[in-house]
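Participant: This is a predicted model, with the sequence first.
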Amino acid sequence: MLFLYNIGLWLYALLLRLLAPWVPKAAQWTAGRRGLLAHIRQTLLAETAPRVWFHCASLGEFEQGRPLLEAYRQQYPGHKLVLTFFSPSGYEICQGWPGADYIFYLPLDTAAHARAFLDAVQPRLVVFVKYEFWYHFLTELHRRRVPTICVSAIFRPGQAFFKPWGGLFRRMLGSFTHIFTQNEASTELLRRIGITRVSTAGDTRFDTVVATAAAPPKTLPVLTAFVADGAPVLVVGSSWPADIAVLTPALRTLAPTALRVLVAPHELHEAGLQQVEAVLPGRVLRYSRATADTAPAARILLIDSIGLLRELYRYGTLGYVGGAFGKGLHNTLEAAVFGLPLLFGPNFQKFEEAKDLVQRGGADAVKDAEELETALKFLVYNPAQRLPIVARNREYVRAQAGATSTIMRWLGKESSL
């Protein structure tokens, strides 16, 4: 199995190199690892402070790890934080984040790379966030007896860890000093296969969004002017073309008179921006071109800037979260913490918080444009029905917070830091 694992990674890297001339993300992944180990060695050569390594697959995992990174920084200010990413979508957005001292791509998982990386970083503690189980890195960390934990992990019976042929993957789990899961079901699955250094802490993203909601709002004059008339505001977060296609009939019906809409695409491609602009020709305004004077005349404000989504939900009455008409749902908690009644597509079953919100009546999963239009009209035209949903969603998010403090308590008691 290890032979197949190594060959699979080699083929994956080769494929990305072949695709690089035509696929921007493949080009970023490849270019980011060119001379990477030498760069890491040179960057850290003169660093003498204790180092802690946090690894996130991509941007979503970074958002889960962020509250722990921030808490660790506050509790251990003398330590240097090394943050790595596997995916360009995480690294490219977060490479300037001031909360970490060093931010790198993760080298491809080979035995030689793992040894060279750990020789350069020399971490006192390692934190893997949610996913990303790399055999050679974990094996080498275990051999060196470096405390290594996994946080916000979630497991399902169909994963390789729980298959008869999954011995290699079970060995990866056994390399961790401790695993903190999101729920009891994940904890029980691990215990059934003999992984006992495990406990349920919850999802650190709840801590992130609660802190965001409690922070003073940013001054955004364009948004303030856009919502000033008091009309209901639908925030469409992390939308893909499939989401816009499903939303289009409802927006053409409701946006001209009954609803204002803030649309934040997941990726800012020109073709996708133009797709939104085609929904209501002449009534869609790009955020980058808007002023406080011109924004009120538009009915759809198209957010063509990165980093605003969290703040957008403050201005919302309702939320639509994208991704669930494709590979999977994006972050619902950023909207739920503000109490927004939520809508999203049918592909949400792998997301515990989305299932919880649906079960509690705080969200509705729709299967097509017709269901979406019906659900949206009900919420727009029945404001009294929204009030209990608002309270329900806010309470749900706040009740789930606390994973970060649980993990930090463990670090204080169990680690040698």
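Facilitator: It's in. Residues are numbered from 1 along each chain as shown.
Participant: hey, let's count contacts and neighbours off CA atoms from now on
Facilitator: OK.
Participant: Let's check: the centremost residue of this structure is which one?
Facilitator: Centroid check for the chain by CA atoms, centre = their mean gives Gly60 as the closest residue, at 1.7 Å.
Participant: Helix or strand: which one has that one?
Facilitator: helix 59-75 (DSSP states H and E).
Participant: ok, and what's touching that helix?
Facilitator: 54, 56, 79, 81, 89-91, 93-94, 99-100, 129-131, 151-152, 203-205, 207-208, 404, 408 (CA atoms under 8 Å, 6 or more residues apart in numbering).
Participant: again, but for stretch 210-227
Facilitator: By CA under 8 Å, 6+ apart, stretch 210-227 touches 233, 260, 287, 290-293, 295-296, 298, 301, 310-311, 315, 337-338, 397-398, 401.
Participant: Presented hereafter is structure B, for comparison with structure A:
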Amino acid sequence: MLRFVYSLLWLLILPLALLRLVWRSRKESGYIQHVGERLGRYGDLSAAGPWLWVHAVSVGETRAAQPLIDALLAAYPRHRLLLTHMTPTGRQTGAQLYGANPRVQQCYLPYDLPWLVRRFLAYFQPDAGLIMETEVWPNLVHVTRRMGVPLFLVNARLSPRSYRRTARFGGAAAALYNDFTMVLAQTAGDAERYRALGVKSVQVTGNLKFDMQPPEAGVARGQLLRQAFGNRHVLAAASTREGEEPLILEAFSRWPGTDRPALLLVPRHPQRFDEVAAMATRAGFSVQRRSALDIEQLSAPITADVVLGDSMGEMAMYYAASDIAYIGGSLIPLGGQNLIEACAVGTPVLMGPHTFNFAQATEDAIAAGACQRVADADELMVAAAAILGDATRLADMREHALTFAGLHRGATARTLGALAPVLR
């Protein structure tokens, strides 16, 4: 009955969902491309399989899926891989990673109505589906089970906050998650919360993000970019969210010291690049945009107060160019973003108080000496100034960051091991 009501609501809001695509396309044109795919129409795509299907809703999930996708392509050479998304930025990231690989095909997942999901599954007939992290759609999960397609929730995480919200649905939540063949959790805490919901098949495999290897070309470009700042330190504010940039810019204007670093400001969403650039200019800072820089041919040092990271797929470069990095989404209650990418290139991390999306990784990084938590934007600048002003401490945190990232690798192999009995 709950699923019926849910489907009825989806049917009623479907016209609004389509109008929302048009509205969002004003800032990001990708939202009105491939609209037919969102309605289960895939006639212009090849259906020739056999397929393994991986769903990665947006940018973060797509990047996290990369080591697993590479391993699946190697382990199952007769299969092709269908990579689905919900956002244009996720699709763009997938194209950057796999656009040249003929064994990988991308499309949008349809809206969560039963007949649209059936149309999607009937067209591609995947041998198995892997849903990344938290993207649990009731009709998608139920119909996939009814059609006999093994479905795994991979790199799964369930914060205490999400657990309390989900537990309100009681047996319905347990039934939903038990339609998965298996839930492969990031941490023992995540697994414990899934089991508390009543989920029967749960296994801890670790966090795939630790297995992400920073691209060598991106790290090399980052080193070139770092050289262009000369003797100035570089503080990155990466994957910042709406509402954070004003706090960061205001606190940066009151830098607690004489040698203020360059601020490498990288908003998470590309549709906000122009907005954030204008915000920094209004705050009185000189601004240089990455899109106007030829990294390989820099002819003059970068003297701007703020460098805006207005590009996609270059986080490794931004982190490699930085002496220390604040990870966005954590100064305001959005749960934080992935700190592992920064640690993987040896960049120490600062996190705000709100890290429930990466709670275990954050606590482990703090315990390892790779990360420091701050209460607000002013404390962020004070902590950054103290670390940048202490060469020994900065070097120690760099070493701890690399060690932390290396110690937690292995989730890809454990995930493949859990999938093997079904995929074989």
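Facilitator: Done, it's in. Note that the structure is a prediction, hence the values are computed from the model and not measured.
Participant: After superposition, what's the TM-score, could you say?
Facilitator: After superposition, the two chains reach a TM-score (TM-score structural alignment, normalised by the length of structure 1) of 0.87; 410 aligned residues with a CA RMSD of 2.9 Å.
Participant: Now restrict the contacts of stretch 210-227 of structure 1 to buried residues only.
Facilitator: Neighbour-count burial within those applies to 233, 260, 287, 290, 295-296, 298, 301, 311, 315, 337-338, 397, 401; the criterion is 16 or more other CA atoms under 10 Å.
Participant: which among these gets closest to Tyr381 of structure 1?
Facilitator: Nearest to Tyr381 of structure 1, judged by CA to CA, of those is Val233 at 12.3 Å.
Participant: and the closest one, how far is that from Ala245 of structure 1?
Facilitator: Val233 of structure 1 sits 19 Å away from Ala245 of structure 1, going by CA to CA, to the nearest Å.
Participant: And Thr291 of structure 1, by the same measure?
Facilitator: Between Thr291 of structure 1 and Ala245 of structure 1 the distance is 28 Å, computed by CA to CA.
Participant: can you check Ser405 of structure 1 too?
Facilitator: Applying CA to CA to Ser405 of structure 1 and Ala245 of structure 1 gives a distance of 42 Å.
Participant: same check, this time on Pro265 of structure 1
Facilitator: 13 Å.
Participant: neighbour-wise, which of these two wins?
Facilitator: Pro265 (25 against 14; other CA atoms under 10 Å).
Participant: mind listing what the more buried one touches?
Facilitator: Pro265 of structure 1 makes contacts with 236-240, 272-273, 303-304, as judged by CA under 8 Å, 6+ apart.
Participant: What's the local residue count around the nearest residue to Phe162 of structure 1 once chain neighbours are set aside?
Facilitator: Spatial nearest neighbour of Phe162 of structure 1, excluding adjacent residues (CA to CA, 6 or more residues apart in numbering): Ile193 at 7.3 Å. By other CA under 10 Å, 11 other residues sit near Ile193 of structure 1.
Participant: Would you mind confirming that Ile193 of structure 1 makes contact with Pro164?
Facilitator: No. Contact criterion CA atoms under 8 Å: Ile193 of structure 1 and Pro164 do not qualify, at 10.7 Å.
Participant: out of the contacts of Pro265 of structure 1, who's nearest Ile179 of structure 1?
Facilitator: Ser238 (29.7 Å).
Participant: Can you get me a residue count around the closest one?
Facilitator: 20.
Participant: how much space between the nearest residue to it once chain neighbours are set aside and Leu234 of structure 1?
Facilitator: Excluding its sequence neighbours, the residue lying closest to Ser238 of structure 1 (CA to CA, 6+ apart) is His266, at 4.0 Å. Distance of His266 of structure 1 to Leu234 of structure 1, given as CA to CA: 16 Å.
Participant: Settle it for me: which of these two has more neighbours?
Facilitator: Leu234 (27 against 18).
Participant: residues in contact with that one?
Facilitator: 259-262, 316-320.
Participant: Apply 10 Å and report the result again.
Facilitator: Counting by CA atoms under 10 Å, 6 or more residues apart in numbering, Leu234 of structure 1 makes contact with 251, 255, 259-263, 300, 312-313, 315-320, 340-342, 376, 380.
Participant: Likewise for Val358 of structure 1?
Facilitator: Per CA under 10 Å, 6+ apart, neighbours of Val358 of structure 1: 342-343, 348, 352, 364-365.
Participant: Can you tell me which of these has the most neighbours?
Facilitator: Leu342 (30 neighbours).
Participant: Identify the residue of structure 1 aligned to Lys279 of structure 2.
Facilitator: Actually, residue 279 of structure 2 is Met rather than Lys. Met279 of structure 2 maps onto Gln275 in structure 1, with residues paired by TM-score structural alignment.
Participant: Now do the same for Leu125 of structure 1: its match in structure 2.
Facilitator: Under TM-score structural alignment, Leu125 of structure 1 pairs with Ala128 in structure 2.
Participant: Could you report the neighbour count for its match?
Facilitator: Neighbours of Ala128 of structure 2 using other CA under 10 Å come to 20.
Participant: residues contacting the nearest residue to it once chain neighbours are set aside?
Facilitator: Of all residues not flanking Ala128 of structure 2 in the chain, Pro150 sits nearest, at 4.9 Å (CA to CA, 6+ apart). Neighbour list for Pro150 of structure 2: 126-130, 141, 144, 179-182, 419, 422-423 [criterion: CA under 10 Å, 6+ apart].
Participant: Repeat that for Ala391 of structure 2.
Facilitator: Met397.
Participant: And the strands in structure 2, which stretches?
Facilitator: Here structure 2 has its strands, by DSSP state E, at 51-55, 80-85, 104-108, 128-132, 151-156, 182-185, 202-204, 234-240, 262-267, 287-289, 306-308, 324-327, 349-351, 371-373.
Participant: State the span of structure 1 onto which the last one is aligned.
Facilitator: Spelled out, it's strand 371-373 of structure 2. Under TM-score structural alignment, the match for strand 371-373 of structure 2 is residues 363-365.
Participant: Please enumerate residues in contact with that stretch?
Facilitator: The contact list for stretch 363-365 of structure 1, computed with CA under 10 Å, 6+ apart, reads 319-320, 324, 332, 336, 340-348, 354-358, 371-372, 375-376, 389, 393.
Participant: can you do 7 Å?
Facilitator: For stretch 363-365 of structure 1, contacts defined as CA atoms under 7 Å, 6 or more residues apart in numbering pick out 341-346, 357-358.
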